[in-house]
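> coordinates only, sequence not included:
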């Protein structure tokens, strides 16, 4: 099924966002499989047939949710790249932004992320979408860590990849900790996370 072309881009984008908001809420409350297009259409206040003018499937909706999340993340990275300080200082100063994003259970965004990860274990298309997004995110981090302002710009590729994967693992794990331990706060996380992240962003001592 092909989506319909729209003559008014602004109206089409508004409708798309309306569907994405409704879908994210449905995924959060009912899970991916229980949230059918009929349920999404009711939440969006439009017919299922109308929704198909913008998205050909639930996977297409998930793809757009991921794209929106990536756009927000790229905006954060661009903000880091535009700052005059060295990379270590910029990333440590901006660490709270990443912590907030990965512990934001109040808006439901984290619940949707968990649902998409669960679906990736069953759905190869969703898994591919998430892996592609992760690749783009790791490439952005690689650009920062190999820039001239980075004190680890000259480390070998294997070590660089290892550090990036550990950094991403720690940040992604914050969501699970928040779900299992709801009393966890950004402030308590940052007490230990700042020095740990500083170690990962500086040259290792030779032994």
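The structure has been received and is ready for your questions. As the structure is a computational prediction, the values presented were derived from the model and not from experiment.

> CA only for contacts and neighbour counts going forward, please
Noted.

> Tell me the secondary structure at residue 80.
helix (DSSP: H, G, I helix; E, B strand; the rest coil).

> What's the local residue count around it?
Counted by other Cα atoms under 10 Å, the residues lying close to residue 80 total 19.

> try residue 15
18.

> cool, residue 52 as well?
Neighbours of residue 52 using other Cα under 10 Å come to 17.

> in terms of contact, does it touch residue 5 like I think?
No - using Cα atoms under 8 Å, residue 52 is not in contact with residue 5; the gap is 11.3 Å.

> middle-most residue in this protein, spatially?
Taking Cα atoms, centre = their mean, the centroid of the chain lies closest to residue 69, which sits 4.9 Å from it.

> Using neighbour counts, pick out the buried residues of stretch 40-50.
40, 41, 43, 44, 48 (16 or more other Cα atoms under 10 Å).

> Compute the first-to-last residue distance for it.
11 Å (Cα to Cα, to the nearest Å).

> try stretch 145-162
OK, stretch 145-162 end separation, Cα to Cα: 12 Å.

> hmm, who's touching it?
Residues from elsewhere that reach stretch 145-162 (Cα atoms under 8 Å, 6 or more residues apart in numbering): 85, 86, 87, 88, 142, 144, 201, 202, 203.

> Same check on stretch 196-207?
Residues from elsewhere that reach stretch 196-207 (Cα under 8 Å, 6+ apart): 88, 92, 145, 151, 152, 163, 167.

> The structure to be compared is supplied as follows:
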């Protein structure tokens, strides 16, 4: 099995582009400080996230995003080719926040296995904010009929799988254990998806379920450690 690329193909959406694209009188008079391209793009993404969570993907127009972000519609289209690319940028940012590997470097943990299990526990138990959950539900619904959104979902799934498999090098090192790492990663990602389903149904994240997931991870590591 070959490792799939960890690079998000949508991150170019965060590259700077020319012009400020401010709306309102300040853009004409130049009395307000000009935003950098990064600040402008962040304003677009933040506004779109709020509107998508409130009104849904189809219920949000570019004019609304422009009004809330303070960026001209024309400038938004220079930064993003359409709403799908804004969704891609939102997903990319969320991915980077979720895949925080701080626990992997925690020196207080007694072993690599403890470190990895702590990381997995954080990954499957961290709560998702209501806006992110609303956007996720809309994205999954749209993926069934929009090939571009489906591509975003598939790419993000691959990034999660690769990152979890890479983290599993702590407990299953060596090129000979690549299949094992991906098997463990796939199980963790599947379990996480089941927990997300419970979130969408507004069911609480049961600590007993999370404990069983961690127990399964421990058993799988042991099984693969001694596998030929």
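Here it is on my side, so go on. Since we're looking at a predicted model, the values are computed, not measured.

> re earlier: out of the buried residues of stretch 40-50 of structure 1, what pair is the most spread apart?
Between any two of the buried residues of stretch 40-50 of structure 1, the greatest separation by Cα to Cα is 10.6 Å, found for 43 and 48.

> residues near the aligned partner of residue 171 of structure 2 in structure 1, how many?
Superposed on structure 1 with TM-score structural alignment, residue 171 of structure 2 falls opposite residue 150. Counted with other Cα under 10 Å, residues neighbouring residue 150 of structure 1 total 18.

> Secondary structure element for the aligned residue in structure 2 for residue 38 of structure 1, which one?
Under the alignment by TM-score structural alignment, residue 38 of structure 1 pairs with residue 63 in structure 2. Using DSSP states H and E, residue 63 of structure 2 falls within helix 62-69.

> Which elements pack onto the helix or strand just after that helix?
Using DSSP H and E, the helix or strand that follows helix 62-69 of structure 2 in sequence is helix 73-79. Applying 3 or more Cα pairs under 8 Å, 6 or more residues apart in numbering; DSSP states H and E, one finds that helix 73-79 of structure 2 contacts helix 62-69.

> which other helices and strands contact the helix it packs on?
Secondary-structure packing of helix 62-69 of structure 2 (3+ Cα pairs under 8 Å, 6+ apart): helix 37-55, helix 73-79.

> Nearest to residue 155 of structure 2 among these would be which one?
So among the helices and strands packed on helix 62-69 of structure 2, helix 37-55 is nearest, using Cα to Cα, at 19.3 Å.

> Mean per-residue distance, the helix holding residue 63 of structure 2 versus structure 1.
Compared with structure 1 after the fit, helix 62-69 of structure 2 shows a mean deviation of 2.0 Å (mean Cα distance after the TM-score superposition for structure 1).

> Counterpart of residue 135 of structure 2 over in structure 1?
Using TM-score structural alignment, residue 135 of structure 2 lines up with residue 112 in structure 1.

> ugh, wrong one, I meant residue 122 of structure 2
Using TM-score structural alignment, residue 122 of structure 2 sits opposite residue 97 in structure 1.

> same check, this time on residue 94 of structure 2
Match for residue 94 of structure 2 (TM-score structural alignment): residue 69.

> mind listing what its match touches?
Per Cα under 8 Å, 6+ apart, neighbours of residue 69 of structure 1: none.

> name the element it belongs to?
Secondary structure assignment for residue 69 of structure 1, by DSSP H and E: helix 58-81.

> Flag every buried residue along that helix.
Quick answer for helix 58-81 of structure 1 (16+ other Cα under 10 Å): 58, 61, 62, 63, 64, 65, 66, 70, 73, 77, 80, 81.

> Report the angle between it and helix 37-44.
50 degrees (axes from the mean of the first three to the mean of the last three Cα atoms, to 10 degrees).

> ok so, going back, any of the contacts of stretch 145-162 of structure 1 buried? List them.
Neighbour counting over the contacts of stretch 145-162 of structure 1 (16+ other Cα under 10 Å) leaves 86, 87, 88, 142, 144, 201 as the buried ones.

> Make CSV from these and add distance to residue 34 of structure 1 and secondary structure to it.
Output for those, formatted as CSV (distance: Cα to Cα, whole Å; DSSP: H, G, I helix; E, B strand; the rest coil):
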residue, distance to residue 34 of structure 1, secondary structure
86, 47, coil
87, 44, helix
88, 44, helix
142, 38, helix
144, 40, helix
201, 43, coil
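
> Of those residues, which pair is most distant in space?
Spatial extent of those (Cα to Cα) is set by the pair 86 and 142 at 14.8 Å.

> For residue 57 of structure 2, give me its contacts.
Residue 57 of structure 2 makes contact with 83, 138, 139 under the criterion Cα under 8 Å, 6+ apart.

> Is it correct that it falls within a strand?
No - applying three-state DSSP, one finds residue 57 of structure 2 to be coil, outside a strand.

> Look up how far residue 64 of structure 2 lies from it.
12 Å.

> what do you get for residue 216 of structure 2?
Going from residue 216 of structure 2 to residue 64 of structure 2 by Cα to Cα gives 46 Å.

> Residue 179 of structure 2 too?
47 Å.

> I'd like the contacts of stretch 145-162 of structure 1 written out as TSV, with distance to residue 17 of structure 1 added.
Shown next, in TSV, are those (distance: Cα to Cα, whole Å):
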residue	distance to residue 17 of structure 1
85	36
86	37
87	34
88	36
142	31
144	31
201	37
202	41
203	44
